[in-house]
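J.: Attaching a predicted model along with its sequence, questions to come.
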Amino acid sequence: MIVSAVILFILFLTVSYGHTLDYDNWISYTSTNEVREIDFFDDSLQVVTSGGWLRIDPVTLGVKKLTNVDGLGTGDLYDILKDADGDIWLAGYGRLIKCRNSKFTPYLFLDRNDKLMPLYDIEDDGGMLWVGTSTGLALFSKTANGGQIEDFYFRFGGLNPEPAVFDIKIVGDSIWLATSAGLAVADKKDPDLLKSFINWTSFVSSRFPELAGDTVSALAYFENSIFLGTNQNSYRLDFYGDDTSFVKIPTREPAAVSSMKVTGDSLVIYTRNGFYIHTGVGTVWSNTPSIPSVRFLSGRFVDAVHWLGLQRNGLYYGDNGDYSKFPDGGLPGNYVTVITSDNKGTIAGGFQTRGAALFDDNEWIQAGIVGTVENGVRQGVRALILDYAGNLWVGTWGNGVMLVTPDSIINYDENNSSLLGIAINPNYVVVNSMVSFSNYLFMTNYQAYDGRSVSVVNLEDKSEWRFFDRTDSLTSEFPVSIDYYDGTLVVGTQYTGVFTYYCGPDPFVETGAKAVNLREDNSNLGSNMVNVVRFDNHGVLWVGHKYGLSRYDEGIPRFDDIILPSGFGPDVTALIFDGRNNAWIGARNGLAFYNAATDEFTVYTTLNSGLPDNQVNALTINPATGDLWVGTPFGLSRFRSLIGPPTDDVTRVIAFPNPFLICSGAERLNFNYDGTATVRIFTPTGELVRTFAINIPWDGKNQSGRDVAAGVYLALITGESGEVGRCKIMLIRD
């Protein structure tokens, strides 16, 4: 899908930046468990969530889910409306999005530091939109220059400057704001006058104790009065100049209000403690025993069916207290902490507070009850491994490690393994990184009370465990990442660099070795604050840390700093290598691809790719497909392999696309060999046309850079060990 975008800088400098985004190679997987707004138009229920936009037919329950890669640019949405012209507008993280005839135009909202800012609310006002943001109020023109910010307002009477604006309500010529600093109102006939704070009337807790904490979260206009919700309750505002009062709506306490909806002659108020219906004759609290939570964010009545949006548990629908969960097949949660894969192509993901799930090529299936609040996992999943038998091992923050099989879940902790808890709570066992080799599984034991850093279990005899600690010269109590290559274990730590330890092919056989600590002061490591350690395909150690990426040079021996692209990093959070020894590098501000053949980088962010967020928490490559999976705080991205389904057998290599049609000159031909190799292109008569590394796609040119003629060509692919593969290529020029 091709999407145009406009970037809007809020310091009154409006800059249009047009570019195209090609999402064809990206797929997003998100959770819609946080339902923020529900509307109804075009005969469909319109549901916006932290994981995308759901369009639901309330009769058939058919659903279409739209995310960032469908043209929205973000799946983190807060509000939706349809204006009088038939255009649909959505407010999301850093973007105001217009949908016209199924074509999307995102307008980017950047703050003073050029960071994307959340947009919480939109209110239609003819040719204008009022937009509530994390730092104030924007006035947006729908028509000027194709859409642009006309002005931005930061101060509202006596409120603290630059409050978040959560809700906007227009009543006649008045504009009302619900903000993080209180309630404000002004006459909007001349928007220029709104620039001065003295033209706003404000309501704060210092004058009105009912506004305790000053946060006003929701507004409604009902029975000719303004109603508002706070973190404690809901009120009717009786506004008569100096004679102003807030009349409390009787309900259960406390009731932090999320939203308010006028439905016929009723006002429905949704809170973090249930929902209630207020009419002119009183208030009725509704019970929802069939729903696992009463933390409601939004709702909507459609043909007597009540649709309810929850803060953590998704979308429910029903009536008379009998509700059913609406499934969307998405992730258990959006905050992805770890992701892993095995040689069979199985994908598993871990989520901060929502457990672990397996992907079956259609939907995500919860892996037992691991990581749920109910079974006591305190801070979610931190590490995952699929062992050679296809069983899932789950490292947790506080509950040790769990083995999930099709039939059972076994918890390993201080009682039945070599793992130990922290000093102040021996039952609190943290496992935050794992690696498997052969029939052994290694895991870090963070802050174990006796100082042990690593434990290992024999997968063929799960009663056999051992640990490595200070007696092996592993002296850090804060291990955060682990890897293994050819008998050598490497452990990255939070504060003291990395440790390398030769444990041999069988870690249960003593080698007598001692760990070597590589740090800033003795090995030129870029930082002792390590996030991730990985060996590449040739056994070279790479370390991602707080200040960049370092690679160990055995010949010196010391680390060399990898010069990252400008604006990328420096805090490297994830690292993985594909079969060609190219590196995928995750940071807190994007994803980078390092081409091992050319030493060139390609950087991906939410502005030029299908990433749902710039913070990369985890990476894995599916060996069966070559696809890259990226875990972020706002969901998962899958980047389809550009070489197709890979093969490690050079004799089975294929070229694609084949025929190779060249029209614009930008087309490229790839080979699906997942290893290091040299490609030679020949004519049918044996004349050498071009030689290049397999990492570099062929552009249809010869060694001198000239276009070759259309026709049949032969490709000879030679692997590192001398093995040879061959294939024919049909080149067509249009």
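T.: Noted; the coordinates are in hand.
J.: make it CA atoms for all contacts and neighbour counts henceforth
T.: OK.
J.: what's around the nearest residue to Ser245 once chain neighbours are set aside, how many residues?
T.: In space, not counting the residues next to it along the chain, Ser245 is nearest to Asp238; the distance is 5.3 Å by Cα to Cα, 6 or more residues apart in numbering. Other residues within reach of Asp238 by the criterion other Cα atoms under 10 Å amount to 14.
J.: Next: the one 5 residues further on.
T.: By other Cα under 10 Å, the residues close to Asp243 number 7.
J.: That one and Ile226, how far apart?
T.: 15 Å (Cα to Cα, to the nearest Å).
J.: Kindly report the same for Ser234.
T.: 11 Å.
J.: So which of these two has more stuff around it?
T.: Ser234 (29 against 17).
J.: The more buried one touches Phe227, doesn't it?
T.: Yes: using Cα atoms under 8 Å, Ser234 is in contact with Phe227, at 7.2 Å.
J.: in the stretch 551-700 of the chain, which spans are strands?
T.: 558-562, 572-577, 583-587, 590-595, 600-604, 618-621, 628-632, 635-639, 655-656, 660-662, 670-671, 677-682, 688-693 (DSSP state E, counting those that start in this stretch).
J.: and the comparison structure, right after this:
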Amino acid sequence: MFRPVIATLILILFSVPCVFAQVYQWENHTNKDEVTSLSSFGGFVWATTTGGVVRIAPSNGEVTTYLNSDGLGSIKINFAAFAGDNEAYFGSADGILSRLNLSSQSFNSTQLRSRDGGLLSLNSADTSGDFLWIASSVGIIKYDRVRNGGEVKETYRTLGNFLTESAVNTVHVFDGKIFAGTNEGVAIGDIDNEFLLDPAEWTTIELGVPIFEDIKVTCFGAFNGLLYVGTNSGLYVWDGETSLTPVENFAAMQILDLSLGDEPATSLYALVVTEGGRQVFRISPFEWIIYQLPAELNAGLNSFAYSGDWYFGTVADGVHKILTLNSAVKMPAPGPSSNTLVGGGYDSDGRLLVVSRTDDLSVFVDGDWEYTTVTTSEKLSALVASNGDLWIPTFGRGVFRVKSNGAIQQFNNSNSHLIGVAQDAAFVVVNSVYQDPSGRIWFSLFQANPVRPLVMFDPSDSTWEHFDAADGFVSGNNQVVAAGNGTAAVGVDDQGVAFLRYGISPENHADDQLAYFSRSRRLPSDIVTAMAYDRDNVLWVGTNQGLAKFDEGIDFFFPTEIAPGIGSNITSIVADSRNNIWVGTSEGLALLGRQRGRSGRFHDCQFRFGFQRHRKAGL
């Protein structure tokens, strides 16, 4: 079953230069609860997340966030590294290295790519002098921070006996050597060696039984002249030569993170997975330190750092500061409840309503985020109607309506024309929702039994209507829906567009005319991913291969080019109040703006949001 494309951020339009004289400024809002690393430098605690970077001031708890609209190159950040000269570096899962000047708070970003031009994942980094050593998905990257403002000097794709272009999980500079932690073990090279491109110049230490039992290196930690190596099956210490010695008390334990504690540092600590949950151990001298955190929080701990107090990162609940051995407090970073967004919009009171696939309804009002639980079921799309009502189609539970006064209604097979699948009449899958110019709400049903692709609700009198096989529909695999004056359309899996002419009233089926249109009518693809009517009642259709508008007079599609560089996989379409067409793709946003005085002519403008390349699902 096709699912709506997932969004990873919200873009709120305020006013970016474009060729037709309007200026736009964007503000990003993301969820930052999925922490990927924690570190402490410059007097702050830094959390990297899948929604950007969070900076926490231990002195007063102030939280500062960095996103694309602030200059950060990407939001899916894997690490933060302090260069020691007023610069911090952030590496992303899509290969973007962002440099932050800590004084001016300004960013510079560089897109790093693999040998064939593909995207890399930047996993970790450490510094030595003018160089940044980056653990990546294809090996170790030696990045010159000074030359030409920053450039890749060399990439070491084969580390000794390890497989070529194996991913490096973590990297550490210690005692004049570079240590690379992989899924096969540890590779060691001399920092000053000019011949590290030769695999023979690397020393490799395999852990476990090769092929059958590789032990994944997860982290490094240096303390008191010793280098410790954390793995998914124990803690090791480097002997200074060519071997790693297991550390007593940590046999077979999964080491999630290593961190120095206290100020000045007097101990190295390990965040460890035990049978009793996540625990913190002091390595030398050994001590078992138990923080009695809530079970639901404990299960998600993945990182920690010390800056006057202990801070813990989690996989789904942000950063928490330890108050005592028995309590913690979350350091909230503003944003929606999730990054898996399916839609939303502004209500009649000017509040921004944002619906995520699995989490709460998020409401942005007066600069703050509030959260409301509507349903725990999976949400597939969302629409804020002109009267302020929020409509939320779901996977299996029909449709939810959140009225402007906060009241919640559920519609399913028992109280509406929505019907379920063949296996369970009460399991109602509604993929898409759309409002026509008269205020009626239209829904597309997936695999309804019997075939019922299209259902309509009229809020003016609370009446329902539906369209089925009697109207000519033959497929139940329906996706997106759109409706205009006298017509409606449904995107059908691998069949293009089912176009319905219902005449003056959708309740009168006597004059209904239905036709299926696909590539034979110049639709770019039979896989329809988005649809919308503009203010001239023209249907625009997005596919995985591009955009087209439909000429109802001749029943033909006319493909329309959008800005190059943002892909052809259309994920959303909206016509604004000036009848400009906004087109979201899997790589950016395009604006087709009508040229004044020349109806039908468009100027094309693209918005790529820095180096952002994440999917847009709703505008």
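T.: Received, thanks. These figures come from a predicted structure and were not determined experimentally.
J.: Tabulate the strands of the stretch 551-700 of the first structure in CSV, adding columns for mean neighbour count and distance to Lys344 of the first structure.
T.: CSV is the format used below for the strands of the stretch 551-700 of the first structure (neighbours: other Cα atoms under 10 Å; distance: least, Cα to Cα, whole Å):
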stretch, mean neighbour count, distance to Lys344 of the first structure
strand 558-562, 18, 33
strand 572-577, 25, 18
strand 583-587, 24, 21
strand 590-595, 21, 24
strand 600-604, 16, 28
strand 618-621, 26, 12
strand 628-632, 25, 15
strand 635-639, 24, 17
strand 655-656, 18, 23
strand 660-662, 19, 30
strand 670-671, 23, 22
strand 677-682, 21, 24
strand 688-693, 17, 28
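J.: Let me have the ones you listed in a markdown table, extended by distance to Arg95 of the first structure.
T.: Formatted as a markdown table, those follow (distance: least, Cα to Cα, whole Å):
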| stretch | distance to Arg95 of the first structure |
| --- | --- |
| strand 558-562 | 34 |
| strand 572-577 | 26 |
| strand 583-587 | 22 |
| strand 590-595 | 18 |
| strand 600-604 | 18 |
| strand 618-621 | 25 |
| strand 628-632 | 18 |
| strand 635-639 | 17 |
| strand 655-656 | 37 |
| strand 660-662 | 36 |
| strand 670-671 | 36 |
| strand 677-682 | 43 |
| strand 688-693 | 41 |
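J.: Nearest approach to Ile88 of the first structure belongs to which of those?
T.: Ile88 of the first structure sits nearest to strand 635-639 of all the strands of the stretch 551-700 of the first structure, at 24.2 Å, using Cα to Cα.
J.: who are the neighbours in contact with Thr529 of the second structure?
T.: 4, 479-480, 491, 541-544, 570-572 (Cα atoms under 8 Å, 6 or more residues apart in numbering).
J.: swap the cut-off to 10 Å and go again
T.: Residues counted as contacts of Thr529 of the second structure (Cα atoms under 10 Å, 6 or more residues apart in numbering) are 2-5, 479-481, 491-493, 496, 541-547, 569-573.
J.: Give me the aligned partner of it over in the first structure.
T.: Aligning on TM-score structural alignment places Thr529 of the second structure opposite Asn531 in the first structure.
J.: ok, now Gly176 of the second structure?
T.: Per TM-score structural alignment, Gly176 of the second structure is aligned with Asp173.
J.: For its match, give its distance to Leu193 of the first structure.
T.: For Asp173 of the first structure relative to Leu193 of the first structure (Cα to Cα), the value is 13 Å.
J.: Neighbour count: those two, which is higher?
T.: Neighbour count, other Cα under 10 Å: between Asp173 of the first structure and Leu193, Leu193 has more, with 14 against 10.
J.: Could you verify that that one is part of a strand?
T.: No: in this structure, Leu193 of the first structure is helix, not part of a strand, as judged by DSSP: H, G, I helix; E, B strand; the rest coil.
J.: and it, what pairs with it in the second structure?
T.: Using TM-score structural alignment, the equivalent of Leu193 of the first structure in the second structure is Phe195.
J.: I'd assumed Glu201 was in contact with that match.
T.: Yes: counting by Cα atoms under 10 Å, Glu201 is a contact partner of Phe195 of the second structure at 6.8 Å.
J.: what residues are shared contacts of these two?
T.: Gly189.
J.: can you map out the helices along the first structure?
T.: 520-523 (DSSP state H).
J.: For the nearest residue to Phe239 of the first structure once chain neighbours are set aside, give me its contacts.
T.: Spatially, and ignoring its direct neighbours in sequence, Phe239 of the first structure is nearest to Ser245 (6.7 Å; Cα to Cα, 6+ apart). By Cα under 10 Å, 6+ apart, Ser245 of the first structure lies in contact with 208, 210, 235-239.
J.: Closest to Ile556 of the first structure out of these?
T.: Glu210 (68.8 Å).
J.: Tell me the counterpart of Ala383 of the first structure in the second structure.
T.: Aligned partner of Ala383 of the first structure by TM-score structural alignment: Ser381.
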